[in-house]
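> Pasted the sequence and its predicted model underneath.
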Amino acid sequence: MRVMVFVKATEDSEQGMQPSPELNQMFIDMGKFNEELVNAGVLVAGDGLKPSSFGKRVAFDGSRRTVIDGPFAEARELVAGYWIWEVKDMDEAVEWVKRCPNPMFGPSEIEIRPFYEMEDFVDVIPAEAAEIHDGVGEKLANR
C-alpha cells in the first residue's frame, strides 16, 4: 500500500529556516529517520517544501483560471514536507510516524493518506481511461 505522509506547516515553518543549533540537530535527527526508512524499504520519495510565500495556487471555476500568490493563511492547513511510503497497511504507516522525530520546534502534526490504486476504480473507470493511465505509468517507469 502506498501512502503519502504530510508534515503539516506551522507558523514557524512558514517564516523560513534560520541557522541554529536546534535546526542543525533537527536535520541530523530527520536524516537518521529517513535513513531508517530507506533501509527498511519503506521510503519511495520525500522532500521539504519552501514556505507558502514562495508558492502559487490556481483556482478553477469552469473554464476560468485565477492565479493566487502566496503566502496563504492558516499555516496549520498547509504542507511543509512530504514522504511517499510503501507499507503493508495503515497500521505500519502509523507506527513509522510515531517513531519520527518532531519535524517542528513546537507542537506539530503529520497526516497519513493512502493513494488511490487503479484497482479502486475497476467498477467506475472506462476502459479507454484505464489504458491511458496504464500507458502513463509505463512511461514513468521507463524514465
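In hand now; what should we look at?

> can we go C-alpha only for contacts and neighbour counts from here?
Will do.

> So the most centrally placed residue in the chain versus Phe72, what's the distance?
With distances taken as C-alpha atoms, centre = their mean, the residue of the chain nearest its centroid is Tyr82 (2.7 Å). The spacing between Tyr82 and Phe72, counted by C-alpha to C-alpha, to the nearest Å, is 18 Å.

> what does Val97 give?
Distance from Val97 to Phe72, by C-alpha to C-alpha: 26 Å.

> Met17 now?
Relative to Phe72, and taking C-alpha to C-alpha, Met17 is found at 17 Å.

> Which parts of the protein are strands?
2-8, 43-48, 56-61, 64-69, 79-86, 110-114 (DSSP state E).

> Could you export the ones you listed as TSV, including distance to Asn34?
Compiled in TSV, those are given as follows (distance: least, C-alpha to C-alpha, whole Å):
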stretch	distance to Asn34
strand 2-8	13
strand 43-48	7
strand 56-61	28
strand 64-69	32
strand 79-86	9
strand 110-114	15
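
> also this one, for the comparison:
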Amino acid sequence: MRFMVIIKADADSEAGVMPSEQLLTEMGRYNEELVKAGVMLAGEGLHPSAKGARVRFNGSARTVIDGPFAETRELIAGFWLWQVRSKEEAIEWLKRCPTPMADGCEVELRQVFEAADFGAELTPELQAQEDRLREQMARPSQAGTA
C-alpha cells in the first residue's frame, strides 16, 4: 500500500527560510534509508505558497487565486510517497524521521487509493485507461508540453 506523507508548512517555510546544512544532512541520510528499504517512491520540498496559485471550480467557472495563502497550518511544505505493507509500518518509518521544522511540526500520513478501492465503478475500460496512463507516466517525457 502507498502512503502520502505530508509535511505541514510553518512561518519559516512560508517565508522561504531554507533548512540548515545539518537538517539537509540528516534528511539525506533518512532518505537513503527509505530508498535502500524500497519504501520511498518520491519526495520533494515545496516552494512557499507566495509562489503558488489555487484554482477555484464552480460549475464551468474557474477563478485563479494567487498566493500567498493566509492559513499556514493548512499549507504543505513538502511530501514523500512511500510504499509499505501497512499503516503501522509507515508510522514506524515516520517516527524515525528527523524533525522537519526547527520549532517542531505536524506531519500527516494519508493512504493513497489503489484501483481495487474503487470497486465495480472502475470498469475494465477505465482500468485499462489507468494502466495506459501509468505506463506513459513511467516513460521519460518532455516537461511542460500541455
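Cool, the structure landed. Just so you know, these numbers come straight off a predicted model, no measurement behind them.

> re the thing from before, for the spatially closest residue to the residue nearest to the centre of structure 1 that is not a sequence neighbour, list the residues it contacts.
Excluding the flanking residues, the one nearest Tyr82 of structure 1 by C-alpha to C-alpha, 6 or more residues apart in numbering is Phe6, at 4.5 Å. Applying C-alpha atoms under 8 Å, 6 or more residues apart in numbering, we find Phe6 of structure 1 in contact with 79-83, 110-112.

> Of all pairs in those, which one is the farthest apart?
Spanning the widest gap among those are Ala80 and Ile112, at 13.8 Å by C-alpha to C-alpha.

> Between those two, point out the one with more neighbours.
Ala80 (23 against 18; other C-alpha atoms under 10 Å).

> And that one, what's its match in structure 2?
Applying TM-score structural alignment, one finds that Ala80 of structure 1 aligns to Ala77 in structure 2.

> Its match contacts Lys8, doesn't it?
Yes - if you go by C-alpha atoms under 8 Å, Ala77 of structure 2 and Lys8 touch, sitting 5.4 Å apart.

> what separates the residue nearest to Tyr82 of structure 1 from Glu109 of structure 1, distance-wise?
For Phe6 of structure 1 relative to Glu109 of structure 1 (C-alpha to C-alpha), the value is 8 Å.

> how about Ala90 of structure 2, what's its partner in structure 1?
So Ala90 of structure 2 corresponds to Ala93, using TM-score structural alignment.

> Could you report the neighbour count for its match?
Quick note: Ala93 of structure 1 (other C-alpha under 10 Å) scores 22 neighbours.

> ok, the residue nearest to it when sequence neighbours are not counted - contacts?
Leaving aside its sequence neighbours, Ala93 of structure 1 sits nearest to Val87 (C-alpha to C-alpha, 6+ apart; 6.3 Å). Each residue near Val87 of structure 1 by C-alpha under 8 Å, 6+ apart is listed here: 1-3, 42, 93.

> With distance to Gly55 of structure 1 as added columns, please give these in TSV.
Listed next are the contacts of Val87 of structure 1 as TSV, based on distance: C-alpha to C-alpha, whole Å:
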residue	distance to Gly55 of structure 1
Met1	30
Arg2	26
Val3	24
Val42	29
Ala93	28
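
> And for the residue lying closest to Trp82 of structure 2 once chain neighbours are set aside, the neighbour number?
Among residues not flanking Trp82 of structure 2 along the chain, Met40 sits closest, at 4.6 Å (C-alpha to C-alpha, 6+ apart). Residues near Met40 of structure 2, counting by other C-alpha under 10 Å, number 19.
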